[in-house]
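K.L.:
need coordinates for the following:
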Amino acid sequence: MTQEEKTRTEERIVDVLKTVYDPEIPVDIWNLGMIYKIEVKDDHTVDLDMTFTAPSCPAADFILEDVRTKVESLEEVKSANVNLVFEPAWDQSMMSEEARVELGFD
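P.N.:
Okay, the predicted model is just below:
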């Protein structure tokens, strides 16, 4: 997989991540800043590091499975490994401007 293909795949992954929502928040997980790392490997596997806005998120299992399923639905992705991390701790500064406006912070 060339670097250009990896970049294109990463862009498509971001597009599908923008369709994943925490059921309690009307902003997608990408714009909330919950995705810390996307690594597309030569063998077409993907490693993602993500977090939640709160460690005790009641929808955690649902969201993790939604992320994995949607990323793996991409033709160029063989499999996705979604890692849940809590370092650094999520805070509101990680949100995009779009998310801040949607949630009334700006």
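K.L.:
please make it C-alpha for all contacts and neighbour counts, starting now.
P.N.:
Noted.
K.L.:
the longest helix in this protein is where?
P.N.:
For the chain, the helix with the greatest residue count under DSSP state H is helix 3-17.
K.L.:
apart from its chain neighbours, what residue comes closest to the residue nearest to the spatial centre of the chain?
P.N.:
With distances taken as Cα atoms, centre = their mean, I35 lies nearest the centre of the chain, 4.1 Å away. Distances taken as Cα to Cα, 6 or more residues apart in numbering put M50 closest to I35, at 4.3 Å, once the chain neighbours are dropped.
K.L.:
one more to put side by side:
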Amino acid sequence: MGTLKDKIIEVLHTVHDPEIPVNIFELGLVYDISINENNGVQITMTLTAPACPVAGDIIFEVQQKVEAIEEVKDVHVQLTFDPPWTKDMMSEEAKLELGFL
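P.N.:
Sure, this is the predicted structure:
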């Protein structure tokens, strides 16, 4: 078994932007994962566009799936648009999958 952060990252790989067939982690939408001493988790993330019509759904899914991890006591998802997301933030795997390489 990995660390709690590894488990969170694994779960984030199961959350997809419905408009793009790649998970939010590989898309580079997750900027930071912080875990405090009480296993409270803060995830700072963005969306591909500020007017994303499924923003609430994605944030809810992140919150729900991370809360389902046994060790996690509390989850706070912080949405930010600073810095704005660009295609350069995607992993090589995501770029390859979407045909950007």
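K.L.:
quick one on the thing from earlier: doesn't I29 make contact with the residue nearest to the centre of the first structure?
P.N.:
Yes - with contacts counted by Cα atoms under 8 Å, I35 of the first structure reaches I29, the gap being 7.0 Å.
K.L.:
residues in the second structure matched by the helix or strand following the longest helix of the first structure, start to end?
P.N.:
Next along the chain after helix 3-17 of the first structure, taking DSSP states H and E as the criterion, comes strand 35-40. Mapped onto the second structure using TM-score structural alignment, strand 35-40 of the first structure spans residues 30-35.
K.L.:
who are the contact partners of whatever residue of the first structure lines up with M90 of the second structure?
P.N.:
Taking TM-score structural alignment, M90 of the second structure has M95 as its aligned residue in the first structure. Contact partners of M95 of the first structure, counting by Cα atoms under 8 Å, 6 or more residues apart in numbering, are N31, L32, G33.
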